[in-house]
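Participant: pasted the sequence and its predicted model underneath.
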Amino acid sequence: MKFLCVVYEEPNNGLGPQTEKEADDLVNEHLDYDETLRQSGHWLIAQALQPVETATTVRMRNGKISITDGPFAETKEVLGGFVLIEAKDMEEAVQVAARIPSARMGFIHVRRVYEFEKK
């Protein structure tokens, strides 16, 4: 089964990197964990996202496109990235997600991927 681990950060909670070295160390820790996931057979893909200030929100209503700079709504959590994994069940997926380094600073939302087949 595939599970999407959505990484949310809470930038104002004081738990994230405070210096450039701490930020570099966190990136390296993520890259090391990606390699651990590859070796265990769980890893499918992982990507970090640029800061939320670089985002654009797109809506389509009544055939018209509406574009807004930045996030859809003000929240204290921001989407930081994702990890797509293979796991035998939700319990295993949660154990894998709990070891994602950013879980210590924010939270990881774990959802099973619904795999469609064309009929």
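Facilitator: Yep, it's here. Numbers count the residues shown, from 1 in each chain.

Participant: contacts and neighbour counts: CA atoms only from here.
Facilitator: Fine.

Participant: helices of the protein, start to end?
Facilitator: Shown for the chain, the helices assigned by DSSP state H span residues 20-40, 90-98.

Participant: OK, contacts around residue 76?
Facilitator: Going by C-alpha atoms under 8 Å, 6 or more residues apart in numbering, residue 76 touches 10, 11, 12.

Participant: ok, the second one touching residue 75?
Facilitator: Yep, that's residue 11 we're talking about. No. Taking contacts as C-alpha atoms under 8 Å, residue 11 lies outside contact range of residue 75: 10.5 Å.

Participant: more neighbours, the two?
Facilitator: residue 11 (14 against 8; other C-alpha atoms under 10 Å).

Participant: presented hereafter is structure B, for comparison with structure A:
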Amino acid sequence: MRYLILIPTNAGRWATLPQSERDRRLDEHIAFTRSIIASGEHIDGAVLSVPSAARTVRLRDGAVEVTDGPLTESEEYLGGYYLVECASDDRAAEIAARVPDARLGPVEVRSLKTITGLMVR
């Protein structure tokens, strides 16, 4: 089964870290990513751009509205993710617990439900 591991972050907290700490955390993510690649459980992962770089899209009365900025303003935002494939919910939680950010705050795990074979009426 596939799982999405969501990594929330806080821009203010990250900005206060010295560069050496940022570099150390990046190295931890690289080591973690290599470990789940080696185990065959890694599918994808990425760091997301900051919310201020987002564009929000809405469809209103048939017209597309695009606005600069995030859907909602918040100190906490989704900073990145890992997409993994593993045998169980428990294994997904074990992998999530190894994400370096799990030592700083919560990391969310969600199973993915595929729509393969969905019948269109």
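Facilitator: That came in fine, so what should we check first? Every value quoted in this text rests on a predicted model; they were computed, and no experiment measured them.

Participant: and of the contacts of residue 76 of the first structure, the nearest to residue 99 of the first structure?
Facilitator: Distance to residue 99 of the first structure across the contacts of residue 76 of the first structure (C-alpha to C-alpha) is lowest for residue 10, with 17.3 Å.

Participant: I figured that closest one hits residue 105, correct?
Facilitator: Yes. When contacts are counted by C-alpha under 8 Å, residue 10 of the first structure is listed as touching residue 105 (6.7 Å).

Participant: give me the number of residues near the closest residue to residue 108 of the first structure other than its chain neighbours?
Facilitator: Leaving aside its sequence neighbours, residue 108 of the first structure sits nearest to residue 7 (C-alpha to C-alpha, 6 or more residues apart in numbering; 4.7 Å). Residue 7 of the first structure has 26 neighbouring residues, counting by other C-alpha under 10 Å.

Participant: counterpart of residue 7 of the first structure in the second structure?
Facilitator: Aligning on TM-score structural alignment places residue 7 of the first structure opposite residue 7 in the second structure.

Participant: wait, doesn't that match sit right on residue 76?
Facilitator: No. Under the criterion of C-alpha under 8 Å, residue 7 of the second structure is not in contact with residue 76, lying 10.2 Å apart.
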